[in-house]
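Asker: sequence and predicted model, in that order:
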Amino acid sequence: MFKRLLVFLPLFLFGCIRIPEGVDVVEGFELERYLGTWYEIARTENAFEKNFSAVTATYSLDTDGSVRVLNKGYHTEKGEWRETKAKAKFVDDPSKGALKVSFFGPFYSSYNIIDLDSEGYRWAMVTGYKKTLFWILSRDPEMDPELFRSLVKKAEGLGFDTANLVIGGPEDYRRE
């Protein structure tokens, strides 16, 4: 039994660190420009954000070179704000948008930046280790509708199911 655990534990620990098939991460990524607060414009529904609105992610550099992550959102059923802290590190080359994030202990999951406003770092598209984990982020709580539609169309072309996106609006952020 212990030998099986030794074989499968690495697969469990590292199985969530990958880029979905048919998707590439951005190149020429500059972490310093990505740091700061991002607003969640849209996402595919997932278990860890169920019933949340007005979700933000704030990234800052930690003294050890990793990235501190502070996610904040309003739990609509409980009527309260909640925060979660995490740590992110580059998977390999820091000029590529492939990171891994840990919300607890040694367990990491992928954070892949697959499209990015390379000029202003004003918007980003992010996926996890599988295509059912997808986000559109912006530096502002609202996004130009034409830009939003073009990003959704691009996501569809990459094989993401965008039919049931959870879409936030600037009114969600006014609860603060």
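Answerer: Nice, I can see it.
Asker: contacts and neighbour counts: CA atoms only from here.
Answerer: Noted.
Asker: from Ala57, how far off is Lys87?
Answerer: Distance, Lys87 to Ala57, by C-alpha to C-alpha, to the nearest Å: 12 Å.
Asker: how far away is Lys78 from Lys85?
Answerer: Plainly put, Lys78 is 20 Å away from Lys85 if you go by C-alpha to C-alpha.
Asker: again, but for Phe48
Answerer: Phe48 is 13 Å from Lys85, by C-alpha to C-alpha.
Asker: tell me which of the two has more neighbours.
Answerer: Lys85 (14 against 7; other C-alpha atoms under 10 Å).
Asker: shared neighbours of Lys87 and Ala57, which are they?
Answerer: Val69 (C-alpha atoms under 8 Å, 6 or more residues apart in numbering).
Asker: and here is the other one:
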Amino acid sequence: MYKSIACIAACILCVAGCAQSPAIPPPTACTAGPPLDLTRYMGRWYVIADTPFLSEHDYVGNYDEFTLLADGKIDDRYLGRRHDFGQPVTGSRFVAKVIPGTGNTKWRVGLIWPFEIVVITAYVDPEYRYTVRCMADGNMVWVLARDPQMDEGAYRDVLARLAAMGFHTDLLRRVPQKPEQMGQPGFQ
């Protein structure tokens, strides 16, 4: 019975991996940035752009909410509205653990026991207004900001930084954070 469940889980992960875009960044694209002040990093981060994947491609107004727990783990909530802004906020709740010795930049995020992914903070600006997070394999990237609207100049700077790191920025899609952005060029 347990072997069957493990086999099914492995097949699901394999299929999910195949559903990703064929243009895979080089393994070095997702590297950790400087150490983070974890307390300062906590709070709400709006998803400005991401590499859309199955579970979040039809959400708008997405945001992450990070809360440091007493035991050192992080309550990681990924929330948004499905299809349009008139829908209720829904999403997922995960528990993240900082990987020791990484300057708080690498987190193991528990999806469904026993599966975890490693999410890396590749960049955060000195004022903690913008950040770039990515999966360890570089396939998925999130550009996050403290405010739901990111200055266009700052967004272009982040894209240039990502391109210099080796990411395929043409795969990024902006996430509507207000109704009038829905359906606009470059937005999901």
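Answerer: Yep, it's here. Quick caveat: nothing in here was measured; it's all calculated off a predicted structure.
Asker: on the three-state scheme, whatever residue of the first structure lines up with Pro148 of the second structure is what?
Answerer: Aligning on TM-score structural alignment places Pro148 of the second structure opposite Pro141 in the first structure. Following DSSP: H, G, I helix; E, B strand; the rest coil, we place Pro141 of the first structure in the coil state.
Asker: list the contacts of Pro141 of the first structure.
Answerer: Counting by C-alpha under 8 Å, 6+ apart, Pro141 of the first structure touches 39-41, 169-170, 173.
Asker: nearest to Glu146 of the first structure among those residues?
Answerer: In terms of C-alpha to C-alpha, no member of the contacts of Pro141 of the first structure lies closer to Glu146 of the first structure than Ile41, at 13.4 Å.
Asker: quick check: the closest one touching Glu142?
Answerer: Yes - using C-alpha atoms under 8 Å, Ile41 of the first structure is in contact with Glu142, at 6.9 Å.
Asker: could you pull out the helices in the second structure for me?
Answerer: In the second structure, the segments counted as helices under DSSP state H are 2-18, 38-41, 152-165.
Asker: residue closest to the middle of the second structure?
Answerer: Trp142 (4.0 Å; C-alpha atoms, centre = their mean).
Asker: quick one: contacts for that residue?
Answerer: Residues in contact with Trp142 of the second structure, defined by C-alpha under 8 Å, 6+ apart, are 47-51, 132-134.
Asker: list which of the residues you listed are still in contact in the first structure.
Answerer: Comparing these with the first structure on both residues aligned by TM-score structural alignment, their matches' C-alpha atoms under 8 Å, the contacts found in both are 47-51, 132-134.
Asker: how about the strands in the second structure?
Answerer: 43-50, 59-68, 74-82, 89-98, 106-112, 115-124, 130-135, 141-145, 173-174 (DSSP state E).
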